[in-house]
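In: Mind looking at a prediction? Sequence and model below.
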Amino acid sequence: MEITRRAPVGRPRGFDADEALEQAMLVFWERGYEGASLTDLTSAMGITRKSMYAAFGNKEELFRKALERYTQGPAAYAARALEQPSARDVATAFLAGSVRTTTRPGCPAGCLGVQGSLAAGDSGRAAQETLIAWRDDGRIRLRDRFRRAVDEGDLPEGTDPELLARYLMTVSNGIAVQAAGGATRSELQQVADAALRTWPPV
């Protein structure tokens, strides 16, 4: 008689990986990559270091996963803005989303993607490069959307899509830094509105 061997049943993790990643994201958002110690992270996540490594990899890998969660969650306004019908609507939604996210109640002030690793030593170099690539990707997506707007006649002929994209990113990044310094949502929305007053007329 042949005996069928069953594969051992995997032991449950014993924690909510989704919630743990949410907490890690908040720690990185508040303290940056280098400022977030493993003790800070595991304490907020409610798990041991061993469990963290098993579920998420090392600190650098955890940071990448947290940034991905941030992109799909609090920073999802950027992708939604690109779907707006006009270039001006894109810019308006993009800056309004930046203001809301950087002053979000119950979350750290500022932007994880901007302040997460602006000044980094050797241990934070990979995280810094990850965030540079993240911000560049945002700029490129805006540039391509504005290029389409020029082709469609929604922006004047001769408009520089790259310059417009960099302009919006610079204003958005400045909003994040100001929010981290204590500026209110109302004050930052006024900045966004002022920036839009220079938008190219159709």
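Out: Received, thanks. Numbering: from 1, shown residues only.
In: When you work out contacts or count neighbours from here on, use the C-alpha atoms and nothing else.
Out: OK.
In: Can you report how many residues lie near the residue lying closest to D89 once chain neighbours are set aside?
Out: The shortest distance from D89 to any non-neighbouring residue, by Cα to Cα, 6 or more residues apart in numbering, is to A81 (7.6 Å). With neighbours defined by other Cα atoms under 10 Å, the count for A81 comes to 21.
In: Go ahead and confirm A81 touches L95.
Out: No. A81 is not in contact with L95 according to Cα atoms under 8 Å; the separation is 9.0 Å.
In: What distance do you get for T42 to A78?
Out: Going from T42 to A78 by Cα to Cα, to the nearest Å gives 30 Å.
In: neighbour count winner among those two?
Out: A78 (22 against 19).
In: I figured the more buried one hits A96, correct?
Out: No. Here A78 does not reach A96: they are 9.9 Å apart, not a contact under Cα under 8 Å.
In: where's the residue nearest to D89 relative to R49, distance?
Out: Counting by Cα to Cα, the separation of A81 from R49 is 38 Å.
In: just the helices in this protein please.
Out: 17-35, 38-45, 49-56, 59-72, 77-81, 87-102, 112-115, 125-151, 161-180, 185-196 (DSSP state H).
In: Alongside the first one, take a look at this:
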Amino acid sequence: MKVPRTQSRKTGRPLSFDREAALEKAMLAFWESGYETTSISDLTAAMGVTAPSIYTAFGDKKQLFLEAMRRYVGDAADLKKAFVLAPTAKEAVARMMEDAARLYTGDATPRGCLLASAAATGSKDAADVRDAAARERRVIRTIIIERIESDVESGLLPPDTKTSVLADTALAITHGMSILARDGADRNALIAIAQASLSGWPDHS
């Protein structure tokens, strides 16, 4: 889920701290508390750097969050590859949802999904944060739909399969799993929900 990315910044004096390590800590802080409720003071405490250092290295809080979110999501090419290599679309979605259940209940990370916390951001000032999270979800949705369509074309799924409905259902269930994880649901419960949701998929033709 997390792939380090090299980001450009204004040239000048070298940073006095490990940028990637600081970004990881910022990601965890945002993941725990969400975008709007995580203050610069919270970030300086979590990252172990000063506020001016944050502005120098990342621009501002919003840019820091967007970069942390990209780190959390990782490279879409990796997800696409996993979907292409899976035996069927259903198995690819099952693996995605089970991976999400494990991520949402990790021992060393906050519960739930960072993208879901971004979606809960409500102020006008955070509209571009919500839009960025929505774009990431649309990328995932497209990957799911393309694999389902491939299964339809190859005869693994019936011709009348509602590809977008299956993809949207998978994403809705995954989002709900994040909420349940925040409420204290354990990993096995989330995996059971994921498996139950897949029982409604059409049979192979």
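Out: Yep, it's here. Small disclaimer: the values here were computed from a predicted structure and weren't measured.
In: just to revisit the earlier point, what would the helices of structure 1 look like in CSV with distance to V202 of structure 1?
Out: Shown next, in CSV, are these (distance: least, Cα to Cα, whole Å):
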stretch, distance to V202 of structure 1
helix 17-35, 38
helix 38-45, 49
helix 49-56, 48
helix 59-72, 31
helix 77-81, 19
helix 87-102, 9
helix 112-115, 31
helix 125-151, 10
helix 161-180, 14
helix 185-196, 13
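In: Which one, of those, ends up nearest to G10 of structure 1?
Out: Proximity of the helices of structure 1 to G10 of structure 1 was assessed by Cα to Cα; the nearest stretch is helix 49-56, lying at 13.2 Å.
In: How about that closest one, which residues are buried there?
Out: Residues R49, M52, F56 are the ones in helix 49-56 of structure 1 that count as buried (16 or more other Cα atoms under 10 Å).
In: Could you do stretch 69-83 of structure 1 as well?
Out: Taking 16+ other Cα under 10 Å as the criterion, stretch 69-83 of structure 1 shows R69, Y70, T71, P74, A75, Y77, A78, A79, A81, L82 as buried.
In: measure the nearest residue to E19 of structure 1 once chain neighbours are set aside to A17 of structure 1 for me?
Out: With sequence-adjacent residues excluded and distances taken as Cα to Cα, 6+ apart, E19 of structure 1 is closest to M45, at 7.5 Å. The gap separating M45 of structure 1 from A17 of structure 1 is 9 Å, by Cα to Cα.
In: If you count surrounding residues, which of those two has more?
Out: When M45 of structure 1 and A17 are compared for neighbours, M45 comes out ahead with 24 against 15, by other Cα under 10 Å.
In: Map that one onto structure 2.
Out: Using TM-score structural alignment to pair residues, one finds that M45 of structure 1 aligns to M47 in structure 2.
In: How about L95 of structure 1?
Out: Going residue by residue (TM-score structural alignment), L95 of structure 1 aligns to M97.
In: That match: neighbour count?
Out: Using other Cα under 10 Å as the criterion, the residues surrounding M97 of structure 2 number 23.
In: same deal with A127 of structure 2?
Out: Residues near A127 of structure 2, counting by other Cα under 10 Å, number 14.
In: which residue packs closest to it, ignoring adjacent ones?
Out: Leaving out its chain neighbours, the residue that sits closest to A127 of structure 2 by Cα to Cα, 6+ apart is T121, at 8.0 Å.
In: I'd guessed the one you found sits against T37; true?
Out: No. The pair T121 of structure 2 / T37 is not scored as a contact, 9.1 Å apart, by Cα under 8 Å.
In: The two: which has the busier surroundings?
Out: Neighbours were counted for T121 of structure 2 and for T37 using other Cα under 10 Å; T121 has more, 17 against 11.
In: and the more buried one, how far is that from A170 of structure 2?
Out: T121 of structure 2 sits 22 Å away from A170 of structure 2, going by Cα to Cα.
In: Likewise for A194 of structure 2?
Out: When Cα to Cα is the yardstick, A194 of structure 2 and A170 of structure 2 sit 8 Å from each other.
In: and if you look at V139 of structure 2?
Out: Between V139 of structure 2 and A170 of structure 2 the distance is 14 Å, computed by Cα to Cα.
In: next one: R102 of structure 2
Out: Computed with Cα to Cα, the distance linking R102 of structure 2 and A170 of structure 2 is 16 Å.
In: More neighbours: which of these two?
Out: In this view R102 of structure 2 and A170 are compared by other Cα under 10 Å, and A170 has more residues nearby, 22 against 18.
In: hang on, the more buried one packs against V93?
Out: Yes. Distance between A170 of structure 2 and V93: 7.2 Å, which falls inside the contact criterion (Cα under 8 Å).
In: And A183 of structure 1, what's its match in structure 2?
Out: In structure 2, the residue matched to A183 of structure 1 (TM-score structural alignment) is A185.
In: All set, thanks.
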